[in-house]
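S.K.: Test case, fold it:
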Amino acid sequence: MGIGRSASGEGFDLSNPANSFVDVARRVVLQPVRFFGGLPRDQNLLNPLVFALVCVVVSAILSGLLVLLGVQQNPGFNPNPQNAIPSTFAPTSALASILFAPIGGAIGIFVAAAVQQLLVRLVVGENNQGFASTFKVASYTQVTALVNWVPVIGPLVALYGLYLSIVGIREIHGTTTGKAALVVLIPFLVVLVVAVIALAWVGYTLSNQG
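M.R.: You can find the predicted model right below:
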């Protein structure tokens, strides 16, 4: 799977980054079926990765500024599972989070795509478009991170990312909505269960210490 420029203008175009970023962000949010359905099924990873990292870094900077200004104590939570995994690699310090965002974001996106591709093979079957296509969905749905920093509103709006992820998996792999939903929601539910167990354990430990 190579990393290179896309031969198509359907996705993010590094040769025209500013205009392409705005156009792609708009189409992902407003026309997800058409956008993901029209993405080239090539092995290009660089363009979608750069798009995703711009979203992650912008979110980290704006969220970090809110923390430094005392508006919020922690960066906002993005319930989109495509964003949840990258978030786990971010430090809790606002400044460190900003500096670490590109590295943590890249690692998280690759991990998220790998997990979802495994589920694609299990749920959709071997007749799928491969890791690169799943990686594109994981990358382009990072657009929801752009509103992740907005207190209260951000997490609510970011729930739309679940829909975008399901549409992306469905369109790019040519599967059903039900199977795509399983691919997207299984990691989310696993993370949710682990978080609940962890919180329960912390609460139990603190109560015993008291």
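S.K.: make it CA atoms for all contacts and neighbour counts henceforth
M.R.: Noted.
S.K.: Confirm for me that Val184 is in contact with Pro81.
M.R.: Yes. Shown here, Val184 and Pro81 form a contact pair, counting by C-alpha atoms under 8 Å, at 7.2 Å.
S.K.: Quick check: neighbours shared by these two?
M.R.: Leu162 (C-alpha atoms under 8 Å, 6 or more residues apart in numbering).
S.K.: mind listing the helices in this protein by residue range?
M.R.: 17-30, 32-38, 46-68, 81-88, 94-119, 131-140, 153-158, 160-173, 177-209 (DSSP state H).
S.K.: out of those, nearest to Glu10?
M.R.: Proximity to Glu10 (C-alpha to C-alpha) singles out helix 32-38 among those, at 6.5 Å.
S.K.: Next, the structure of the following sequence, for comparison with the previous one:
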Amino acid sequence: MIITCPECGFERQVNPDKIPARSQMATCPKCKTKFKFRDLPEEFDFVPDPHPGAVAPKPEDAGAPSEPKPRPEEAAAPQRHEPQQADGEQQGERPDLLPGLEDPRHDKHEELWDRLGGMTPPEEQQDHEPPYHEEAPIPEWIKRREREAEAEQEIPGAVEGVKPPFEDLEHFGFFPGLFETIKRICLAPRLFFEAMPLGNGLGRPLVFALLIIVLHDIFQSIYMYTGIVPLPTFQGEVIQMPAIGMGSQLALTVLFSPISAAVALFLISGIYHAMLVLLRAASGGFEATFRGVAYGTIPVLIGLIPQVSDIISQVIFVFASSWFMVLVIIAWQAMHRTSYLKAGLAIILPPLVIMLLFFAAAGSVPTV
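M.R.: Predicted coordinates:
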């Protein structure tokens, strides 16, 4: 049964079995308005006789004067017996007809709603009841699909992520930030590039790559100057190094190595980005392409190992090149939101084209 307040419209579902039989008034717990919530059928005001088996004594037997006989019209009407008042009862009170039951005269309408569970307005209950979707666990594949859909609609540069430690030197410090960045790229490259935000510029990635390359060149200069590694050769002939001191050689390396490395980084990144654009896999812009190349220079650190022979040099070159391509593919897939296939094609096609052009030019050169 639904009870609705006509004043404020508050309503509540009530079990009819819990409503007293004679109750028809209710008090709204919200606005305190009393109203009639149902109509009861009219009943006869029947009062049972307290002595149903007793027979009234005759006037002749009691010795009392006889009462006048009722008139015909009064005799036809049914007699109503008034109950006798017990000792100590006040005038106007009715006796307890059925002990153990509630007095039917007691009005239940004021406490009806309070007795039925302490009804409260629906608005108050909704404030305390959490919605169903927060209680039910959401599958992980749905969360991943929602994140991918949101990432596709976001504009590169407005994505908020976790900065690389080298780009947050105010918090990490220079050397701890540098070492922490190298560690994250080596141990968790996918997580590192997926969390990397775009829109912070190319300065910090460029400085990071230059530090790696210059460090490699300094160690190689020391190895060649001390004779730990053989001098480079060209067409079987050893390239003679200028007769200068160790300090001068290191100074030249520190001076010219960053310039040549920066030019090479931008040139390679430009070629790779053109391939990504052709493959329609450059949604992150040139910044994402350059960041992948810059932070992918970690394998250059393998060159710190002295290359004492040609075999070791070739093994290190193949391993470092393969590792570089893997890191760059992971970076482009994460930051460009593309597939591994397109990222792999973008990094493999330029070397293949260069090799084909080289062999074609070598084949066309006339021989004597």
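S.K.: need the contact list for Pro48 of the first structure.
M.R.: Gly11, Phe12, Lys136, Ser139, Tyr140.
S.K.: so how far is Thr177 of the first structure from it?
M.R.: 23 Å (C-alpha to C-alpha, to the nearest Å).
S.K.: Show me what counts as buried in stretch 333-349 of the second structure.
M.R.: Within stretch 333-349 of the second structure, the residues scored as buried using 16 or more other C-alpha atoms under 10 Å are Gln333, Ala334, Met335, His336, Arg337, Thr338, Tyr340, Lys342, Ala343, Gly344, Ala346, Ile347.
S.K.: do the same with stretch 247-259 of the second structure
M.R.: Going by neighbour count (16+ other C-alpha under 10 Å), the buried part of stretch 247-259 of the second structure is Gln249, Leu250, Thr253, Ser257, Pro258.
S.K.: so how far is Ala149 of the second structure from the first one?
M.R.: Taking C-alpha to C-alpha as the measure, Gln249 of the second structure and Ala149 of the second structure are separated by 54 Å.
S.K.: For the residue nearest the centre of the first structure, which non-adjacent residue is closest in space?
M.R.: Closest residue to the average C-alpha location of the first structure: Gln82 at 3.0 Å, with C-alpha atoms, centre = their mean. In this structure, Gln82 of the first structure finds its nearest non-sequential neighbour in Ala138, 5.5 Å apart by C-alpha to C-alpha, 6 or more residues apart in numbering.
S.K.: Show the contacting residues for the equivalent of the one you found over in the second structure.
M.R.: For Ala138 of the first structure, the aligned position in the second structure is Val293, judged by TM-score structural alignment. Residues in contact with Val293 of the second structure (C-alpha under 8 Å, 6+ apart) are Leu265, Ser269, Val328.
S.K.: and the gap between Val293 of the second structure and Ile329 of the second structure?
M.R.: Val293 of the second structure is 9 Å from Ile329 of the second structure, by C-alpha to C-alpha.
S.K.: again with Gln126 of the second structure
M.R.: Gln126 of the second structure is 50 Å from Ile329 of the second structure, by C-alpha to C-alpha.
S.K.: what about those two, which has more around it?
M.R.: Set Gln126 of the second structure next to Ile329 and count neighbours by other C-alpha atoms under 10 Å: Ile329 wins out with 26 against 10.
S.K.: Ignoring the adjacent residues along the chain, who's closest to the alignment partner in the first structure of Pro258 of the second structure?
M.R.: Under the alignment (TM-score structural alignment), Pro258 of the second structure pairs with Pro102 of the first structure. Nearest residue to Pro102 of the first structure in three dimensions, chain neighbours excluded: Leu53, at 5.9 Å (C-alpha to C-alpha, 6+ apart).
S.K.: What residue in the first structure is paired with Trp332 of the second structure?
M.R.: Looks like Trp332 of the second structure aligns to Ile169 there (TM-score structural alignment).
S.K.: Contact partners for the closest residue to that match other than its chain neighbours?
M.R.: In space, and not counting its chain neighbours, Ile169 of the first structure is closest to Ala180: 5.5 Å by C-alpha to C-alpha, 6+ apart. The contact partners of Ala180 of the first structure, by C-alpha under 8 Å, 6+ apart, come to Val120, Val124, Ile166, Val167, Ile169, Arg170.
S.K.: Could you find the closest non-adjacent residue to the last one?
M.R.: Once flanking residues are discounted, Arg170 of the first structure sits nearest to Ala180: 5.2 Å by C-alpha to C-alpha, 6+ apart.
S.K.: so Pro189 of the second structure sits right up against Val328, yeah?
M.R.: No. The criterion here is C-alpha under 8 Å, and Pro189 of the second structure misses it with Val328 at 9.6 Å.
S.K.: Between those two, point out the one with more neighbours.
M.R.: Using other C-alpha under 10 Å, the more surrounded residue of Pro189 of the second structure and Val328 is Val328, with 25 against 20.
S.K.: In contact with that one, which residues?
M.R.: Gly292, Val293, Gly296.
S.K.: Would you check how far apart it and Pro197 of the second structure are?
M.R.: Counting by C-alpha to C-alpha, the gap from Val328 of the second structure to Pro197 of the second structure is 16 Å.
S.K.: still on that earlier bit, could you find the counterpart of the residue nearest to Ile169 of the first structure in the second structure?
M.R.: Per TM-score structural alignment, Ala180 of the first structure is aligned with Ala343.
S.K.: so how far is Val328 of the second structure from the match of Ala138 of the first structure?
M.R.: Remark: distance between Val293 of the second structure and Val328 of the second structure (C-alpha to C-alpha) = 6 Å.
S.K.: for Glu180 of the second structure, same thing?
M.R.: 19 Å.
S.K.: mapped onto the first structure, which of the contacts of Val328 of the second structure hold?
M.R.: Compared against the first structure with both residues aligned by TM-score structural alignment, their matches' C-alpha atoms under 8 Å, the contacts of Val328 of the second structure retain Gly292, Val293, Gly296.
S.K.: Next, count neighbours for Lys36 of the second structure.
M.R.: What Lys36 of the second structure shows, counting by other C-alpha under 10 Å, is a neighbour count of 14.
S.K.: From Trp113 of the second structure, how far off is it?
M.R.: In terms of C-alpha to C-alpha, Lys36 of the second structure sits 13 Å off from Trp113 of the second structure.
S.K.: Need the overlap of contacts for the two.
M.R.: With C-alpha under 8 Å, 6+ apart as the test, Lys36 of the second structure and Trp113 both reach Ala26.
S.K.: what's near enough to touch Val147 of the first structure?
M.R.: With C-alpha under 8 Å, 6+ apart, Val147 of the first structure has these contacts: Ser59, Gly154, Pro155, Val157, Ala158.
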